[in-house]
Each structure stands twice: as C-alpha cells, then as structure tokens.
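> sequence first, predicted coordinates after that:
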Amino acid sequence: MAHPARDAVERRRSHSKVTAEAPSHEQLLPLVAAAGGVADHGSLHPWRLIELRGADRARLGDALAEASGLEGKDAAKLAEKPLRASLLIAVVAVHQPSFKVPEWEQDATAAGVAHVLSLLLDEAGWGVIWRTGGHTRSEPVRRMHGLADNEVLLGWLYVGGIVPDKSKPGRKLIDPTRYLTAL
C-alpha cells in the first residue's frame, strides 16, 4: 500500500541554503489554497501569509538590525540574513474574536498552515526552512510587516531552489515509543 503523505513527511528536511530561484506568486497560490485546509476549529482562518521579495527582504534586514540594538558589522551581518533566499513567506497568526477558540489554538492553526505549506513546497521541488527568533515579536519587525494589533508573526519560510548537499544524510526517524504512550 502506498503512503504518499507519510513518505513526504519522512523525506522532508530543512534547507538552510537555497539557490536564488523561487516559485512565482502564481505557483504559490494553489499550494496556499491546499495548505489552508488544515484543522481550523470554528473555520476562523486565523492566519495570513506575506510574500517578501526583492527590496522587502532588505527592509526586513534593517528592521531586524534595529530590533537587535546592534551596530556596525554585527548589525550589517544580521541585516543580511533575509537575503539568504529570494523568497521569504512571513507566517502571521491573525487572532479572531471567539469564545470557543483561544488564541493558542489559532496560533496552532497558523503554524499548521506554515508546516503544510513547507511540505507542499518541498514536494514541488523547492528548498524550505522555517526561521523564527526573538525578533519576530519586536516592534520594528511588526511595523515593517504592517501587522495589526490582533496579529503576531510566527516566523518566515525561506524558499528557493535546492542546493545538492551530499554530506548531510536524511533525517533519522524518531523512536515513536518515546512519544506515543497510553494512560
């Protein structure tokens, strides 16, 4: 029996280095539509994605440097990080008013969209890594993304062409008996 979903999950790995090639906006649309089918209590769709390309990546780098308080070479080094991929997809949780769906659950839905999208991008032949960090919640980074008061940034998917890396073996599967228990 074939297990395409399990095979895709087992094959997936983060690509910390990618080429400058990236999917177009039009290529992303069906993948985002599919990723939007994640579990979503109350069908709130408590998420949105922001494409960052070109100069937007440099603006993000400036915001990261500002948020860090670093100066000189250290600030410049941090500001270059968003330039590692020609496409960054910001993952934003959009908290909706709800008496039955708490914010943590809405964040989980947004994270689910990001994870499924990363799997779909991987399946489409793109290299992806989800980057986060303390600056995701900083005011300069929030301002740069134009986030509303009810929105929180969960990080960015860095997307590009896959760089062949023969030195890294595939991911080792976990021992499921350590994580799946009975009462």
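Thanks, I have it.
> please make it C-alpha for all contacts and neighbour counts, starting now.
OK.
> in this structure, which strand is the longest?
For the chain, the strand that runs over the most residues, judged by DSSP state E, is strand 151-162.
> any idea how far that one is from the chain center?
Here the centre of mass of C-alpha atoms in strand 151-162, compared against the chain's by CA atoms, centre = their mean, to the nearest Å, lies 3 Å away.
> comparison target, given below:
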Amino acid sequence: MTRLVDVVAARRSWSRVTADAPTHEDLLPLVAASARVADHSALRPWRLLELRGSAREKLGKAIAKAEGDDSPSSKPLRASLLIAIVVSLKKNSKVPAWEQEAVASGVAHMLSLLLYDAGWGVLWRTGSYTRSKPVRKMHKLGKNEYLLGWLYVGGIPENAKTGSRKPIDAESLIREL
C-alpha cells in the first residue's frame, strides 16, 4: 500500500499530457475528498468549473481578448480537461478573505494530489488574465468571486520522462522558535 507521504513526495507538474481525462463521475469522489481541507466555519468559499471541448475554445478567445491578441490562445487546448478554481468569498466576520482564498488554494492543491494519485497528469496554470474582465465574464463569475487558475488534467504520456527532482532540505525550512 502506498503511503500518502510517498505520493506527495513523488508529485510533479505535467506540462504535457495526453487527450485522456477523467470523467465527471471520476472527479466526484476526488472533489469530495478535496473538500475536507481545513475550512474555518465550513464556508466552502470556492467552487470548481469543468472546461471540456468548446468551453476550452471559448477560454482561448477570452484570453486573447484579455491580452489584446487577434487569434485565440491555444493554451487551453493543451489538455482536454481544465478545472477552474474559483474563490467564492462569503461574508463572515470571523473568516477574512485571505483565509477563504487559502481554503480554495488548499482544495486546488489537494485535488491535484488526488488526481496525480489516481494516475493523471496535472499542471496548475495561472496568468495575469485570470483577473481580466473577458476571462471573468467567460467563467460567469459573480462580484464576490475571482479565479485562481486552472488545473490542466490529462493522461501521462507512456514515454514521459519523470526527470530528476532536487531533494528538499527540510532542515533548512523548519526551525524551533
């Protein structure tokens, strides 16, 4: 049985993936598990949007508009499934906006780990256009919402090089107070 620490330690970003992708039904248990991140007052200040097929093309047009380009961006076509991570702020006197964004980030990262553990290649993409009006409009975001980016999800190519990763010097990252 694989231990969680081994899965997390082996995680990497996959900039190239195959056209294979998990189905909506495949995603449901992973999203449910991702929702178990620490969430002060259980606000669930986030939501996820699946972008497949023509939705990716619409995103390419929105990115082009945001960047002032005439041709649609091909970036959203690099994976057959994109999962948009939306921060959906809730009014709450105990839980500030930064903490709600941290929850949404936690959900995105947890989902990327679960997708990796399920055998999928994942890359979290961002860009300045995530906060642009055309991209906001394309995602139908509310006034209390903004986009953290997208998880690009697909199959891991058979001939993919896993590459070497530098070891992490944990001792340099943690100190006693």
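Good, I have the coordinates. Keep in mind that this is a model prediction, so the values were computed, not measured.
> could I get the TM-score for this pair?
For these two chains in superposition, a TM-score of 0.95 is obtained (TM-score structural alignment, normalised by the length of the second structure); 176 aligned residues with a CA RMSD of 1.3 Å.
> one step back: mean deviation (superposed) between the longest strand of the first structure and the second structure, please.
Between strand 151-162 of the first structure and its aligned stretch in the second structure, the superposed structures give an average distance of 0.3 Å (mean CA distance after the TM-score superposition for the first structure).
> which bit of the second structure covers that strand?
On the basis of TM-score structural alignment, strand 151-162 of the first structure is assigned to residues 145-156 in the second structure.
> need the contact partners of the matching stretch.
Among residues not part of stretch 145-156 of the second structure, those counted as contacts by CA atoms under 8 Å, 6 or more residues apart in numbering are 14, 16-22, 78-89, 105, 108, 112, 119-127, 130-131, 136.
> swap in 7 Å and give it another go.
Contacting residues not belonging to stretch 145-156 of the second structure are listed as 17-21, 79-89, 120-126, 130-131 [CA atoms under 7 Å, 6 or more residues apart in numbering].
> got the buried residues for whichever helix or strand W104 of the first structure is part of?
Per DSSP states H and E: W104 of the first structure is located in helix 103-123. Counting neighbours by 16 or more other CA atoms under 10 Å, one finds that the buried residues in helix 103-123 of the first structure are 103, 106-122.
> any idea how far that helix is from the middle of the chain?
The chain centroid and the centroid of helix 103-123 of the first structure are separated by 8 Å under CA atoms, centre = their mean.
> just the buried residues of the helix or strand just after that helix, please?
Next in sequence after helix 103-123 of the first structure, counting helices and strands by DSSP H and E, comes strand 126-131. Buried residues in strand 126-131 of the first structure, defined by neighbour count with 16+ other CA under 10 Å: 126-131.
> how about stretch 10-21 of the second structure?
By neighbour count on 16+ other CA under 10 Å, the buried set for stretch 10-21 of the second structure is 12, 14-18, 20-21.
> any chance of a markdown table for those, columns secondary structure?
Listed next are the buried residues of stretch 10-21 of the second structure as a markdown table, based on DSSP: H, G, I helix; E, B strand; the rest coil:
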| residue | secondary structure |
| --- | --- |
| R12 | coil |
| W14 | coil |
| S15 | coil |
| R16 | coil |
| V17 | coil |
| T18 | strand |
| D20 | coil |
| A21 | coil |
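> I89 of the first structure reaches R48, doesn't it?
No. Counting by CA atoms under 7 Å, R48 is not a contact partner of I89 of the first structure; they are 9.9 Å apart.
> returning to that earlier point: quick check: angle from the longest strand of the first structure to helix 103-123?
Between the direction of strand 151-162 of the first structure and that of helix 103-123, the angle (axes from the mean of the first three to the mean of the last three CA atoms, to 10 degrees) works out to 10 degrees.
> what is the orientation angle of strand 151-162 of the first structure with strand 126-131?
Counting by the same axes, to 10 degrees, strand 151-162 of the first structure lies at 150 degrees to strand 126-131.
> against the second structure, where does the helix holding W104 of the first structure fall?
Aligned using TM-score structural alignment, helix 103-123 of the first structure spans residues 97-117 in the second structure.
> to what extent does that stretch diverge from the first structure after superposition?
After superposition onto the first structure, the average distance of stretch 97-117 of the second structure to its aligned residues comes to 0.5 Å, using mean CA distance after the TM-score superposition for the first structure.
> strands along the second structure, start to end?
In the second structure, the segments counted as strands under DSSP E are 46-51, 81-88, 120-125, 145-155.
> any idea how far the most centrally placed residue in the second structure is from D70 of the second structure?
With the centre of the second structure defined as its mean C-alpha position, the nearest residue by CA atoms, centre = their mean is L151, 3.3 Å away. In this structure, L151 of the second structure and D70 of the second structure are 25 Å apart, going by CA to CA, to the nearest Å.
> ok, A10 of the second structure next?
When distances are taken as CA to CA, A10 of the second structure and D70 of the second structure turn out to be 40 Å apart.
> again, but for W150 of the second structure
Distance, W150 of the second structure to D70 of the second structure, by CA to CA: 23 Å.
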